[in-house]
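Chemist: sequence and predicted structure are below.
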Amino acid sequence: MLREAFPGLNNTVHGKPLVYLDNAATAQRPQTVIDAVNNYYLHCNANIHRGVHSLSEQATELYEQARMSMQKLINANSHREMIFVRGCTEGVNLVAQAFVRNRVGAGDEILISHLEHHSNIVPWQIVCEQTGAELKVIPMLQDGSLDISQLDNLISERTKFVSVVHVSNALGVINPVKEIIAKAHQHDVPVLVDGAQSTPHLQIDVQDLDCDFYTVSGHKMYAPTGSGILYGKEKHLDDMPPWHGGGEMISKVTFEETIYNGLPAKFEAGTPNIAGGIGLGAAAEFLMQAGLENIERRDQELKAYGEAKLSQVEGITIYGNVADKAPVFAFNLEGIHAHDIGTIIDHEGVAIRTGHHCTMPIFQFYGVAGSCRASLSFYNQETEIDQLVDALQKARNLLL
């Protein structure tokens, strides 16, 4: 029934039914999200927070309801801790510039992991260039897991911030973020968790994790592109200066001074992606109605089936062979370039991702330029994994 909620899965590619296995890049949208966006544009298209007319009030209510839905989804303590952003990239950059930059200097260290997406590497390199701080990296092991045994050596009095991905977009590996957060907090070091890939797959409880910041990208969790949330503990957000200046984030402006608005408006300058935010709220409601526990169970069924089937393909190398992972498979076929595989199986209707997946350091570790990546959602089926395997066999027969 849940699969039927996604009309985009009914498309055809090259005359064949679509097999969509690129969910780590962006997921399909359920009809409820599409309807929520359409409803805004059709029936209450107006700017929010600033109008007393009916359309503006209706739009404002829908937008703020979406904030509350996201608060409930990740179990934040207050709606004041929920900042609308365009996605995880903007959320990380906001924290890097408004929270971390003024708290580090020469000799200080920022700690990330080897499994990070470029959007959780480059912002910290920029901060290090600006301040003289140094970037440290939790190393990875051959199976794709992090070498957590190195944490005690890496976290010290010089460590001022930790930023780590919850689920690897390239390998699907689920990192022990709660353990990392606890170790960091023993040294009074705040932690940001990149939740781009975890929110669609796992039950997230930011209070239980005790993370200081958590980022969410809407388009990974069945919401519109350009939507997302930065969660931050209220005490941190209160202490942070605004990152963008403009309308909405002010309470008073004169030519002599500006008094900033309270949370969450302080970080939401300008007219936002209203439709995207409303769609994000609809996606959160969809996930909660579907039940994250059901999604986790389905993910593990697909992961087990995918591992068994893909391992039968001759010449295949699968990266990230750990038990605790999402249904994401990064692989190469011996003697065949990943781009050639992706192009050929596209003609079989199978959509996967090829390249380095914005995680160049991971594939440098494995000594390859990149990989194919099949990333599944709960709406995928075992028969689609079979179709992927059949398409890979055809590619192999054609190219070797």
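Modeler: Great, that's in hand.

Chemist: drop to CA atoms for contacts and neighbour counts, all remaining ones
Modeler: Will do.

Chemist: what segments of the stretch 251-400 of the chain are strands?
Modeler: Along the stretch 251-400 of the chain, the stretches classed as strands by DSSP state E, counting those that start in this stretch are 258-260, 316-319, 328-333, 350-351, 353-355, 371-375.

Chemist: of those, which stretch is the most buried?
Modeler: Most buried of these by mean neighbour count (mean count of other CA atoms under 10 Å) is strand 371-375; its value is a mean of 27.

Chemist: list the contacts of the closest residue to Thr258 other than its chain neighbours.
Modeler: Excluding the flanking residues, the one nearest Thr258 by CA to CA, 6 or more residues apart in numbering is Lys252, at 5.7 Å. Neighbour list for Lys252: 258-260 [criterion: CA atoms under 8 Å, 6 or more residues apart in numbering].

Chemist: one more structure, for comparison:
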Amino acid sequence: MTNSRFDHQAIRKQFPTLQQQLGDHPLCYLDTAATSQKPQCVIDAMNDYYVQDNANVHRAAHQLSARATQKYEQVRQQVKQLIQAGSNQQVIFTHGTTESINMVAHGLTTQFKKDDIILVDGAAHHANIVPWQALAKRTGAKVIPIGLTPSGHLDLSSYDNLLALKPKLVALSHVTNALGTINPVENLVAKAKQQGALTLVDGAQAIAHLDVNVQTLGCDYYVFSGHKMYGPTGVGILYGTLDALNMLDPMLTGGEMIKSVSFEATTYGELPNRLEAGTPAIAEVIGLGAAITFLSKLDKPQIQQHEREMLSYLQQQLSQLGDITLYGVEGSGLADNNATSTNNLGAVAFNLASEHHQDVGILLDQQGIAVRCGHHCAMPLMQHLMIKGCCRASIGIYNNQQDIDRFINALNEVKLMLL
């Protein structure tokens, strides 16, 4: 079942958080979709900046600033290569996916008018819903959700029908955060572009697992966070085509983003500075660079194969446990099925019979198992599935079959306790 060439233990040892005990139990971390753990090299890179190079970037002649600036801008180049963007100007540093989407939604305000249509993935994270609602409130535009199938996947027929309305913008998820569904975004973007729509793709759940080529995807904007890809919190990326980024009015103004300032008039600078006002999250950007370097040293095909094997095993073991409902897996249901899906990535959403998901999560935590419980910032999806919330187990490169077996055994103990 496991890839014999994959040295899981060598990778796992690089993550100090995973070495701890929770009470009498070693930590079994299955919440990577919420935030990934950080390898020691990321922690060291951030610490080294504060110890050796602590200075603001772009603004001074002294050596500390020069070193900090060089490291900071090197990460922009790394991100460009990671997502295969056309130029460094297309890589904007933000504080995370949420800020990236808000920057686009705010920046396009003057481009929208009453009754313009914004199509939004019906299974999207709230961060890819609420900013568009705020844009609609400011401008009189309309937010319309793209319909879902009974299992929570995008309904492609509904999407095609909605595109006939000539939307101004289409907001999609590359991989949905609650269910781990992989969407055919290249095809979805192409169809939207045929109707003249701008396109934004939320890549927060995809970036650590998939090869991302923004030029092949063809989207106007692609956004993601560092903390989902083994980097630090507080840093994210807004990618855009040059035309799409130049359409945006800056959400923040002040220092760094200007060309000239007088009390009579201010002229904004060029990309990427125009969209990066103020002192940035320098240590976090440097930490993101260390995470990219860490990932680049791994054999990506092996990593992807390992993650596919772990996800399939997790789905199989859950479906065989009995009294489990899996969500987002076609044909899944209660008890004795063997539901698996190759269209899911990184995460499995489930409930135990009619038990409250929070109770299940707390009882798992008492056995050292960390999973996510709640609506996963996807309340419209939960309403569609006719549930208030669910548990979600999600995997990273550090998880192995032993983790999943521990989780299944713990969940079985919870089942015996509650049912």
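Modeler: Okay, I see it. Just so it is clear, the structure is predicted and the values come from calculations on it, not from any experiment.

Chemist: can you tell me how far the aligned partner of the residue nearest to Thr258 of structure 1 in structure 2 is from Lys168 of structure 2?
Modeler: Under the alignment (TM-score structural alignment), Lys252 of structure 1 pairs with Ser260 of structure 2. Using CA to CA, to the nearest Å, Ser260 of structure 2 is found at 33 Å from Lys168 of structure 2.

Chemist: likewise Asn56 of structure 2?
Modeler: Distance from Asn56 of structure 2 to Lys168 of structure 2, counting by CA to CA: 39 Å.

Chemist: between those two, which is the more surrounded one?
Modeler: The residue with more neighbours, out of Asn56 of structure 2 and Lys168, is Lys168; 23 against 17, by other CA atoms under 10 Å.

Chemist: shouldn't the more buried one be in contact with Leu198?
Modeler: Yes: counting by CA atoms under 8 Å, Lys168 of structure 2 does reach Leu198; the two are 6.2 Å apart.

Chemist: for the aligned residue in structure 2 for Asn93 of structure 1, what are its contacts?
Modeler: In structure 2, Asn93 of structure 1 lines up with Asn102, judged by TM-score structural alignment. Each residue near Asn102 of structure 2 by CA under 8 Å, 6+ apart is listed here: Pro131.

Chemist: next structured bit after the helix or strand harbouring Asn102 of structure 2?
Modeler: Per DSSP states H and E, Asn102 of structure 2 falls inside helix 97-107. Reading on from helix 97-107 of structure 2 to the C-terminus, the next helix or strand found by DSSP H and E is strand 117-121.

Chemist: who touches that next one?
Modeler: The contact list for strand 117-121 of structure 2 (CA under 8 Å, 6+ apart) reads 128-129, 132, 141-147, 154, 162, 165-173.

Chemist: let's see which of these end up in strands.
Modeler: Using DSSP state E, 142-146, 169-173 are the members of those that sit in strands.

Chemist: distance check, the match of Lys252 of structure 1 against Glu355 of structure 2.
Modeler: 61 Å.

Chemist: swap in Leu154 of structure 2?
Modeler: Distance, Leu154 of structure 2 to Glu355 of structure 2, by CA to CA: 28 Å.

Chemist: now Leu298 of structure 2
Modeler: Distance from Leu298 of structure 2 to Glu355 of structure 2, by CA to CA: 40 Å.

Chemist: Tyr63 of structure 1 matches what in structure 2?
Modeler: Alignment note (TM-score structural alignment): Tyr63 of structure 1 maps to Tyr72 of structure 2.

Chemist: what sits up against stretch 53-64 of structure 1?
Modeler: Applying CA under 8 Å, 6+ apart, the external contacts of stretch 53-64 of structure 1 come out as 40, 43-51, 274, 277-278, 281.

Chemist: tell me the contacts of the closest residue to Ala370 of structure 2 other than its chain neighbours?
Modeler: Spatially, and ignoring its direct neighbours in sequence, Ala370 of structure 2 is nearest to Tyr29 (5.0 Å; CA to CA, 6+ apart). Under the criterion of CA under 8 Å, 6+ apart, the contact list for Tyr29 of structure 2 reads 18, 369-371, 399, 403.
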